[in-house]
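Colleague: Got a predicted structure here, sequence first:
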Amino acid sequence: MNVSFDKSTLRYSLPNKLLCIDDNRLIPPFEEEENEMGVCSECEGQLFSFTYHNFQDYTAVVCRCVDCSLLRIILFDPAWEWVGEYPVSIIDDVSQTSANSVERNSISDIGNIAAIKLETVFSPREIEAMIQKSKGENYVRQYLYNARKKYSLFNELFGYSLEI
């Protein structure tokens, strides 16, 4: 498996718990859990996870070192084999395009949202229509119309506004 993204663009929004990859992919967490993840490559302190994100075919785990406080992304393949460790910076410059998107909690790629969150609010047909629309494929307009009526509820429950 080959990971395809620009490692220099990894950013993380602490208040929103969103991982930003390639300055435009916003990935909400599917799990928030603290686990010991290994040793920091900078200072050899303990790394502890705090959010888990689906990224391509991988799981991206955001970790913080207890000694130097650096944030790291650790990628695991589907079999939970280690793929790589990458530094990540905290988003704090709101003039950046990606930061503005993160601050709005806007999600336009529905594939980055945990299925259980979607299924809580939307019907299977509505989810299918949103996925098809986000990919530029043909979709049933009525199902997308019904889903859009529920966007405010989804935002209220999970804190993400959908733009599909």
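Modeller: Sure, I can see it.

Colleague: okay, CA-based contacts and neighbour counts for the rest of this
Modeller: Will do.

Colleague: I figured Val39 hits Gly45, correct?
Modeller: Yes - between Val39 and Gly45 there is a contact under Cα atoms under 8 Å: 5.5 Å.

Colleague: what is in contact with the two at once?
Modeller: By Cα atoms under 8 Å, 6 or more residues apart in numbering, Val39 and Gly45 have these common neighbours: Cys65.

Colleague: was I right about Glu85 contacting Ile73?
Modeller: Yes - Glu85 is within contact range of Ile73, at 5.6 Å (criterion: Cα under 8 Å).

Colleague: next, the one to line up against it:
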Amino acid sequence: MNRVAERSLSLLYGREQLDPFSQSRNVIGFCGICDSELESLAYYCTDQEWLISARCKRGHLALLRYDREWNWKEDLPLEFVKEEIRVSDLDGEMLNSVFTPAEIRDMIACQQGRPYTRQNIYRARAKYERFEKLFGIKIEI
């Protein structure tokens, strides 16, 4: 199964991981499941072909394959994969607006498999929903 990451839109295609060539949004056809319009999510380029990840208005996903001259080859199944968000990759100002320094320290330590204080993790987990509401980013440890 081909998979596209929800946030970065990187594509796992066979054994290759492809970063988007472009993330422009265009109507590119009709859904093979429900016949609603397909909108592109991202375009990918390989040595032999072009690939387009797309989603219809009803949420169905498809991966469209084209040759290098943009002749359509086939539509393939596609699914979203959740990306693991590392607390250490998030902006410090965002984290500091919701979590205490001790909670941030211990969330990072927990994700890295280092010793941490459980009580700080409990306190931080109680604030996850607030962080998601403010920034649209879901944290999981």
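Modeller: Great, that's in hand. What you are looking at is a predicted structure, and each value in this text was computed from that prediction instead of being measured.

Colleague: Mind listing what's buried along the helix ranked longest in the second structure?
Modeller: In the second structure, taking DSSP state H as the definition, the longest helix is helix 101-111. Neighbour counts over helix 101-111 of the second structure (16 or more other Cα atoms under 10 Å) mark 103-111 as buried.

Colleague: mind putting the residues you listed in JSON lines, distance to Phe135 of the second structure included?
Modeller: Below are the buried residues of helix 101-111 of the second structure laid out as JSON lines (distance: Cα to Cα, whole Å):
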{"residue": "Glu103", "distance to Phe135 of the second structure": "18"}
{"residue": "Ile104", "distance to Phe135 of the second structure": "16"}
{"residue": "Arg105", "distance to Phe135 of the second structure": "20"}
{"residue": "Asp106", "distance to Phe135 of the second structure": "21"}
{"residue": "Met107", "distance to Phe135 of the second structure": "18"}
{"residue": "Ile108", "distance to Phe135 of the second structure": "19"}
{"residue": "Ala109", "distance to Phe135 of the second structure": "22"}
{"residue": "Cys110", "distance to Phe135 of the second structure": "22"}
{"residue": "Gln111", "distance to Phe135 of the second structure": "20"}
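
Colleague: Toward the C-terminus, what is the element adjacent to the longest helix of the second structure?
Modeller: Once helix 101-111 of the second structure ends, the next helix or strand along the chain (criterion: DSSP states H and E) is helix 118-125.

Colleague: whereabouts in the first structure does the helix or strand where Glu129 of the second structure lies align?
Modeller: Here Glu129 of the second structure sits within helix 128-135, counting by DSSP H and E. On the first structure, no counterpart of helix 128-135 of the second structure exists by TM-score structural alignment.

Colleague: and that helix with helix 118-125, angle?
Modeller: For helix 128-135 of the second structure against helix 118-125, the angle by axes from the mean of the first three to the mean of the last three Cα atoms, to 10 degrees is 40 degrees.

Colleague: how close does the aligned partner of Glu49 of the second structure in the first structure get to Leu71 of the first structure?
Modeller: Matched by TM-score structural alignment, Glu49 of the second structure corresponds to Tyr58 in the first structure. Distance, Tyr58 of the first structure to Leu71 of the first structure, using Cα to Cα, to the nearest Å: 18 Å.

Colleague: Next: Asp22 of the first structure.
Modeller: 17 Å.

Colleague: Between these two, which is the more surrounded one?
Modeller: For Asp22 of the first structure versus Leu71, neighbours defined as other Cα atoms under 10 Å are more numerous around Leu71 (22 against 15).

Colleague: Okay, strands next: where are they in the second structure?
Modeller: For the second structure, applying DSSP state E gives strands covering 2-5, 11-13, 16-18, 27-30, 37-45, 49-56, 61-67, 72-81.

Colleague: Please identify the deepest-packed of the ones you listed.
Modeller: strand 49-56 (a mean of 24; mean count of other Cα atoms under 10 Å).
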